[in-house]
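1. Using only what follows, build the 3D model:
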Amino acid sequence: MPIKKFIETDVAHFFQASGYTMQGLIATYRSEIAFRQEVVLIPVILLVAWFFFGFPSALLLTGMWLIVCAFELCNSAIENIADLVMPENNDFIKRAKDAGSAAVGVAIVANVLAWLYMMYQ
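-> Coordinates of the predicted model:
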């Protein structure tokens, strides 16, 4: 691929996608209290993990918490789309929202297990 076409398409797409990522992070941070709480815990997790554990373990624990944040972003997307499609109560919409919430819960349980493993290995 010629370098000019690469810059015009791939590099431009990268920066455009990065902008969408920032917009999604900011919008979710502003509108979802659970996401704000998870983001606020990132520095705490970083400090504790990096202070008490070695580099590989701290890296794993930090990455695990970022996965929780990623699931929370997906859960927020599911809830926003569900509310747009059907604002009134509906069993299918409720199951979709509950499944998104369960995904976040499972990720948190995985974090607890990872922390327990690191503390007692």
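
2. hey, let's count contacts and neighbours off CA atoms from now on
-> Fine.

3. quick check, distance from the helix or strand encompassing Thr21 to the centre of its chain.
-> In the assignment (DSSP states H and E), Thr21 maps to helix 12-31. Helix 12-31 has its C-alpha centroid displaced from the chain centroid by 13 Å (Cα atoms, centre = their mean, to the nearest Å).

4. Now do the buried residues in that helix.
-> Using 16 or more other Cα atoms under 10 Å as the test for burial, helix 12-31 gives 28-29.

5. Show me what it is packed up against.
-> Contacts defined by 3 or more Cα pairs under 8 Å, 6 or more residues apart in numbering; DSSP states H and E place helix 12-31 against helix 33-52, helix 55-85.

6. and the shortest one, what other elements does it pack with?
-> In other words, helix 33-52. Helices and strands touching helix 33-52, as assessed by 3+ Cα pairs under 8 Å, 6+ apart, comprise helix 12-31, helix 55-85.

7. To check against the first, give me the structure of this:
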Amino acid sequence: MTQPVSPYKGKTGLRRVLNAAGYSWAGLSAAFRHEDAFRQEVFLALLLIPLALYLGETGISRALMIGAVLLVLIVELLNSALEAAVDRISLEHHQLIKRAKDMGSAAVMIALANVVVVWALVLLG
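-> Predicted structure coming up:
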């Protein structure tokens, strides 16, 4: 049995890039609208990124501090996508669904801990 081919996969060149940019913007907008944690982390990033530019003494220290903050946003987007997909499949309480959501949450927690560790190491030397 063959899987149907997506009509969007045939796009190439500039059209593919523009489509991808549109989908990415839609994903960011949806996360900001529907995910409280993502909004909080965006506001934290809006505070921390300029602070990293000010406090970082070298380009590498600034990049490490900003990269750690951006990693939180990336992991939160992936966690939110996982939760949305799982909720689409079933809203029933199931141990595997709980495990998947808990693991996504743990990934966000580790990314947040990474911010603390990176910033402490950069700022305290």
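
8. Pull up the gap between the residue nearest the centre of structure 1 and Met119 of structure 1, please.
-> Nearest to the geometric centre of structure 1 sits Ala70, at 1.6 Å (Cα atoms, centre = their mean). Ala70 of structure 1 sits 24 Å away from Met119 of structure 1, going by Cα to Cα, to the nearest Å.

9. can you check Arg36 of structure 1 too?
-> Taking Cα to Cα, one finds Arg36 of structure 1 at 27 Å from Met119 of structure 1.

10. The two: who's more crowded?
-> Arg36 (14 against 10; other Cα atoms under 10 Å).

11. Map that one onto structure 2.
-> Alignment note (TM-score structural alignment): Arg36 of structure 1 maps to Arg39 of structure 2.

12. What of Ser101 of structure 1?
-> By TM-score structural alignment, Ser101 of structure 1 lines up with Ser105.

13. count of residues packed around that match?
-> Number of residues near Ser105 of structure 2 (other Cα under 10 Å) recorded here: 17.

14. got the contact list for it?
-> Ser105 of structure 2 makes contact with Asn79, according to Cα atoms under 8 Å, 6 or more residues apart in numbering.

15. Quick check: the gap between it and Val118 of structure 2.
-> Relative to Val118 of structure 2, Ser105 of structure 2 is positioned 20 Å away (Cα to Cα).

16. Map Val72 of structure 2 onto structure 1.
-> Using TM-score structural alignment, Val72 of structure 2 sits opposite Val68 in structure 1.
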